[in-house]
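**Student:** What follows is a protein structure lacking sequence information:
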């Protein structure tokens, strides 16, 4: 029995009780209004509800008395073994073994679809993440967003949303000029400009630009030479970034170039739209957005007095572009150093007539630190100053890197211990989960060799305490995924998988799928094979949501 079925049973019991009391009104009450959740302490049962506490005032009853009346009616429901009232009026429900065990077959029959839902149907999401400047390799902060963003896109999709992964290339402005000057200096054997970019990759790109240029690049005038290095160098950097992300298992649907906004007139169109809405004013020769009307701490210059666009001009044009492309949810994932942008971005959305936090959502991620031998690791052979995506993957592999970066809340700084991630032990969380999945396949192979198959299913036989705990965790998977989508926190799926792996390992130690010695094969063994395979399916579904492989052998 799943929570939806139990909520329906509760509704069937509650409705006549409320009507008999003739107090208040429960008109319009549906099963969706009745809270059913797993108790924190599994000794209290399989499910718990606070329905009596919520409805007591409406029906004019003491909460505990109402809970007792509801419990008495609920006990007659098929599949329920017992109902208890706890505290001021909580209702704890324990399922009989058959009702609980039926889940194993449900999961196996559903396969990859188990855990999917429709809670986000109708949401058309533009998810913008990474968006590193094309002036160097992707550093650890961007790598964290690559893992988290791609996982979040998978989770949104699993819940019915239409998701577009988008990468915003900042290929316009001062940082690109500094990149071009750095390439020219490296090509000419000169020191890196004071405000330029260093690292071995700059020399690598400079050499490639010189070889790729059609002609002798040194014959160009200085301005033309810098422009050639800018155009070709940025193109090479784009390709390197895309290749690195692809190797990390992250591909984008749209690569949007900031430069296009300025060349296409999109900035002027955004300003015109805001002017029509009455939110633009002129002062001191500059064009301003009256963003203080929408909660910003000060009004913002859009076009400076010298006629050059301020940085926010691109933000205005880009946001309007997304909304005109039909996205009703624009989610942007930014690093901790962009925290100051949130207020102005929300004011921008409100100025266009949108609802901040709904049409525009901004997620802020904290810093990532690598630790090796108990000490921070800061240097990269290639970048010269920071650790890159390629550095991390080279040391621990794609799966360990992705899992390590996604298993913690992005609200907190993350220390990644390379020594732990290189271990093939239970101390390594990704190994722990992947090994549990591989073990389910090993059990399946051994079962087939021993003649145990899924030709029978007797869920009432799944009565061992470790089976009850495992089934309880399996039942939680759809709720965990739906909640991870709601709160934008993929780490909840990872932590769930670790808990599930632990419960599976304990079950494996206590319950045999394959008979010992000359013992006959019984329906208990066949039914346990269903439970084994169901666990493997959920582990696989969860790892897939995180973009991590689910190996069948380890």
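**Tutor:** Cool, the structure landed. Quick caveat, the model's predicted, so the values are computed rather than measured.
**Student:** C-alpha only now, for contacts and for neighbours.
**Tutor:** Fine.
**Student:** residues in contact with the most centrally placed residue in the chain?
**Tutor:** Nearest to the geometric centre of the chain sits residue 152, at 2.6 Å (Cα atoms, centre = their mean). Going by Cα atoms under 8 Å, 6 or more residues apart in numbering, residue 152 touches 485, 488, 489, 490, 545.
**Student:** Now compare those residues and name the two farthest from each other.
**Tutor:** Spatially, the most separated pair among the contacts of residue 152 is 488 and 545, at 13.1 Å (Cα to Cα).
**Student:** got the contacts of residue 152 as JSON lines, with neighbour count and distance to residue 447 columns?
**Tutor:** Formatted as JSON lines, those follow (neighbours: other Cα atoms under 10 Å; distance: Cα to Cα, whole Å):
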{"residue": "485", "neighbour count": "24", "distance to residue 447": "37"}
{"residue": "488", "neighbour count": "21", "distance to residue 447": "40"}
{"residue": "489", "neighbour count": "23", "distance to residue 447": "37"}
{"residue": "490", "neighbour count": "30", "distance to residue 447": "34"}
{"residue": "545", "neighbour count": "22", "distance to residue 447": "28"}
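**Student:** Can you add secondary structure and give the residues you listed back as JSON lines?
**Tutor:** Shown next, in JSON lines, are the contacts of residue 152 (DSSP: H, G, I helix; E, B strand; the rest coil):
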{"residue": "485", "secondary structure": "helix"}
{"residue": "488", "secondary structure": "coil"}
{"residue": "489", "secondary structure": "coil"}
{"residue": "490", "secondary structure": "coil"}
{"residue": "545", "secondary structure": "helix"}
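**Student:** let's bring in a second one:
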């Protein structure tokens, strides 16, 4: 708040000492905070195609039009001075209040208008991402979709569990009341975007997650993103050795000298990659990809430690380099899909 006030003072001086300020302060504050959020998300490599303002639903009268429509269709009723939505018609445990007795709206009213707006724009498959404390919202939203003419089966609601920040072996306590919180910007500055993205995606959405801030900055194999990036860097180092020693690398199409039992794990994992991508995409399970990358990195590290890859035998060397090059391509592709970079040297 102090920072926003300083920006207003810098831009307008003493203007608001003599002029109305409420609406201007509100809009300036919203714009300032939203710009900060957009920058943080961009630095986290998250960019939205469209930002939608809830206020626009009020400005266009869509909230009131939605309420009028629900009343006309008989989906609402009055009780105790409030307006209720008949969500029990679609399996909800009780009907939900749309307009409270003091005539203010509940969150459900603009939420219904927003989903109706999406349907009007031609979207047929809707995906909502909600926090774990909104689990009870599922049935009322599906009921609302039905009331405004949509198919509730085409509304998917993903429930995300909470993330605890751990530092020094202890949970970092946060409190809305005291204003103590860890922001995305804090985490980006503390551990970096690569580590943060990988560790967030490492767990299934519906499982609780402990984000170990100390582990995230460790340069050791305990750190999952380091472990995968190091596998990529190790392969890069092999090709630098080839350049330094003037070893001509030629890709091969089959392996004639390598023993199958020594390369079978890598081959099988490489063959699985398209299936992993398909499952992660169609079932919206991105953690399947991070698990796969960790398994592939483990197999690469094992192969690297057990086998001398560059030898005097050019045939064997080219076969091994061809294999690890394929691994490197998949590692880079997989990390890229979750927005994590690769490192040539570590």
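**Tutor:** Cool, got the structure. All values reported here derive from a predicted model rather than from experimental measurement.
**Student:** Please state their TM-score.
**Tutor:** Once superposed, the chains reach a TM-score of 0.91 (TM-score structural alignment, normalised by the length of the second structure), with 342 aligned residues with a Cα RMSD of 2.3 Å.
**Student:** one step back: between the contacts of residue 152 of the first structure, which is nearest residue 251 of the first structure?
**Tutor:** Nearest member of the contacts of residue 152 of the first structure to residue 251 of the first structure, counting by Cα to Cα, is residue 545, at 14.5 Å.
**Student:** now for that closest one: what does it line up with in the second structure?
**Tutor:** Taking TM-score structural alignment, the alignment pairs residue 545 of the first structure with residue 337 from the second structure.
**Student:** likewise residue 430 of the first structure?
**Tutor:** Using TM-score structural alignment, the equivalent of residue 430 of the first structure in the second structure is residue 225.
**Student:** now swap in residue 409 of the first structure and tell me
**Tutor:** Counting by TM-score structural alignment, residue 409 of the first structure corresponds to residue 204 in the second structure.
**Student:** For its match, what is the enclosing helix or strand?
**Tutor:** Element membership of residue 204 of the second structure, judged by DSSP states H and E, is empty: it is in no helix or strand.
**Student:** thought it was touching residue 290?
**Tutor:** No - with contact defined as Cα atoms under 8 Å, residue 204 of the second structure does not reach residue 290; the gap is 10.3 Å.
**Student:** Among the two, which residue is more densely surrounded?
**Tutor:** Set side by side, residue 204 of the second structure and residue 290 show more neighbours around residue 290, with 26 against 16, by other Cα atoms under 10 Å.
**Student:** How about the contacts made by the more buried one?
**Tutor:** Residue 290 of the second structure touches 198, 201, 202, counting by Cα under 8 Å, 6+ apart.
**Student:** Distance of the residue of the second structure most remote from its centre relative to residue 206 of the second structure?
**Tutor:** Using Cα atoms, centre = their mean, the residue of the second structure lying farthest from its centre is residue 312. It sits 46.9 Å away. Counting by Cα to Cα, to the nearest Å, the gap between residue 312 of the second structure and residue 206 of the second structure amounts to 51 Å.
**Student:** which residues in the stretch 151-300 of the first structure form strands?
**Tutor:** Counting by DSSP state E, counting those that start in this stretch, the stretch 151-300 of the first structure has strands at residues 162-169, 254-257, 280-283, 286-289, 300-303.
**Student:** burial of residue 459 of the first structure, as a residue count?
**Tutor:** When counting by other Cα under 10 Å, one arrives at 23 neighbours for residue 459 of the first structure.
**Student:** So the counterpart of it in the second structure: helix, strand or coil?
**Tutor:** Alignment note: residue 459 of the first structure maps to residue 255 in the second structure; criterion TM-score structural alignment. Recorded secondary structure, residue 255 of the second structure: coil (three-state DSSP).
**Student:** List the contacts of residue 255 of the second structure.
**Tutor:** So residue 255 of the second structure contacts residue 319 (Cα under 8 Å, 6+ apart).
**Student:** Likewise for residue 412 of the first structure?
**Tutor:** Contacts for residue 412 of the first structure (Cα under 8 Å, 6+ apart) come out as 365, 366, 367.
**Student:** and with 7 Å instead?
**Tutor:** Contact analysis of residue 412 of the first structure by Cα atoms under 7 Å, 6 or more residues apart in numbering lists residue 366.
**Student:** And residue 47 of the second structure, by the same measure?
**Tutor:** Neighbour list for residue 47 of the second structure: residue 41 [criterion: Cα under 7 Å, 6+ apart].
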